[in-house]
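[1] The following comprises the amino acid sequence and a computationally predicted model.
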Amino acid sequence: MFNKKLIALRKSKKLTQEEMASKIGVHRGTYANYERGNRQPDYETLIKIADFFEVSIDYLLRKETQEKIINEEAKKILNDPKTFIAARDGEVTDEIVQAALEIIAEQLKNKRKPDEED
């Protein structure tokens, strides 16, 4: 699960594996192994990754479903105008933007009068 989150976070910043490896001070091959799930970062590197993406280590390591993570991120962009603008500028993954749109659609659907049909 860690490797999937790492890939999604890196892609959300539009970074290559080599650029990301440089940001956290490891070789590209080492970083590639993190994303493949073949290797886990040491504590120091894990902290660097969490700090870089401004997420908790708990977020990186916890085994949440991808759908739950995407929905939480979607709610964040809906509640924070700066994050929403970043999403519009392509700094957030398409899946998160799509989930945000689905949340909006559901909220609008629930605001209809009871006698209205779909």
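    Received it, and whenever you're ready, just let me know what you need. Keep in mind that this is a model prediction, so the values were computed, not measured. Residues are numbered from 1 along each chain as shown.

[2] Going by C-alpha atoms from here, please, whenever you check contacts or count neighbours.
    Noted.

[3] Tell me how far the longest helix that the chain contains lies from the chain's centre.
    The longest helix of the chain (DSSP state H) is helix 94-110. Put simply, helix 94-110 sits 16 Å off its chain's centre (C-alpha atoms, centre = their mean, to the nearest Å).

[4] Would you mark the buried spots in that helix?
    Across helix 94-110, burial judged by 16 or more other C-alpha atoms under 10 Å covers I96, V97, A99, A100, I103.

[5] ok, the third one touching N71?
    Yes: the pair A99 / N71 is scored as a contact, 6.0 Å apart, by C-alpha atoms under 8 Å.

[6] any idea which of the buried residues of helix 94-110 is the one closest to R10?
    Within the buried residues of helix 94-110, distances to R10 taken as C-alpha to C-alpha reach their minimum at I96, with 14.0 Å.

[7] How much space separates that closest one from Q17?
    Per C-alpha to C-alpha, to the nearest Å, I96 is found 21 Å from Q17.

[8] this is the other structure I want to compare:
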Amino acid sequence: MEQIGKRLRELREGSRLTQTQVAEVVGVQQSRINRYESGKSTPPPEVFVKYADFFDVSMDYLYCRTDKPQGRLYNFQPKVTAAQAIKHKDMKQFVEMCFDPKSPVSKRMKETLLELWKEQLK
């Protein structure tokens, strides 16, 4: 809670606002802002949203999950769906049937084909 309070205080002071002014913006009493900034209590979610909107920062930034005001940027990589997993299983069985298990080249070719198939699913 102390880190969050410090972050809230830094935002307020960086904008040259008083606790009273921020209290008016977020809709709470000045004493609450003091408690938030000192780490004695944590704001409810709706107050965090008002802070984020007013100071134009992300919730990740307010929760101290990142030091970037715009927040974390994720590289979304969806998990394989059930239908894709079934297709992958079917493809694996098909590839196994197509190659001679005794051939050393076949093993590498099977692995390569299956890797290509996995990439196709992404």
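    Sure thing, it's come through. All values reported here derive from a predicted model rather than from experimental measurement.

[9] Including distance to R88 of structure 1, could the buried residues of helix 94-110 of structure 1 go into CSV?
    Converted to CSV, the buried residues of helix 94-110 of structure 1 look like this (distance: C-alpha to C-alpha, whole Å):
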residue, distance to R88 of structure 1
I96, 11
V97, 8
A99, 13
A100, 11
I103, 16
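
[10] re earlier: residues contacting the longest helix of structure 1, please?
    Identification of contacts with helix 94-110 of structure 1 by C-alpha atoms under 8 Å, 6 or more residues apart in numbering yields I70, N71, E73, A74, K75, I77, L78, A87.

[11] Present those residues as TSV; the columns should include secondary structure, neighbour count and distance to M1 of structure 1.
    Below are these laid out as TSV (DSSP: H, G, I helix; E, B strand; the rest coil; neighbours: other C-alpha atoms under 10 Å; distance: C-alpha to C-alpha, whole Å):
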residue	secondary structure	neighbour count	distance to M1 of structure 1
I70	helix	19	14
N71	helix	19	16
E73	helix	20	17
A74	helix	26	19
K75	helix	19	21
I77	helix	21	23
L78	helix	18	25
A87	helix	19	23
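
[12] which residue lines up with T16 of structure 1 in structure 2?
    Using TM-score structural alignment, the partner of T16 of structure 1 in structure 2 is T18.

[13] Now for that match: which residues touch it?
    Applying C-alpha under 8 Å, 6+ apart to T18 of structure 2 gives the contacts R12.

[14] mind checking how far it is from C98 of structure 2?
    Distance from T18 of structure 2 to C98 of structure 2, by C-alpha to C-alpha: 74 Å.

[15] again with L62 of structure 2
    As for L62 of structure 2, its distance to C98 of structure 2 is 56 Å (criterion: C-alpha to C-alpha).

[16] Looking at these two, which one has more neighbours?
    Between L62 of structure 2 and C98, counted using other C-alpha atoms under 10 Å, the more crowded position is L62 (24 against 10).

[17] And the helices in structure 1, which stretches?
    For structure 1, applying DSSP H gives helices covering 2-12, 17-24, 28-36, 43-53, 57-61, 66-79, 81-88, 94-110.

[18] against structure 2, where does the longest one fall?
    Counterpart in structure 2 of helix 94-110 of structure 1, with TM-score structural alignment as the criterion, is absent.

[19] If anything else comes up later, I'll come back, but that's it for now.
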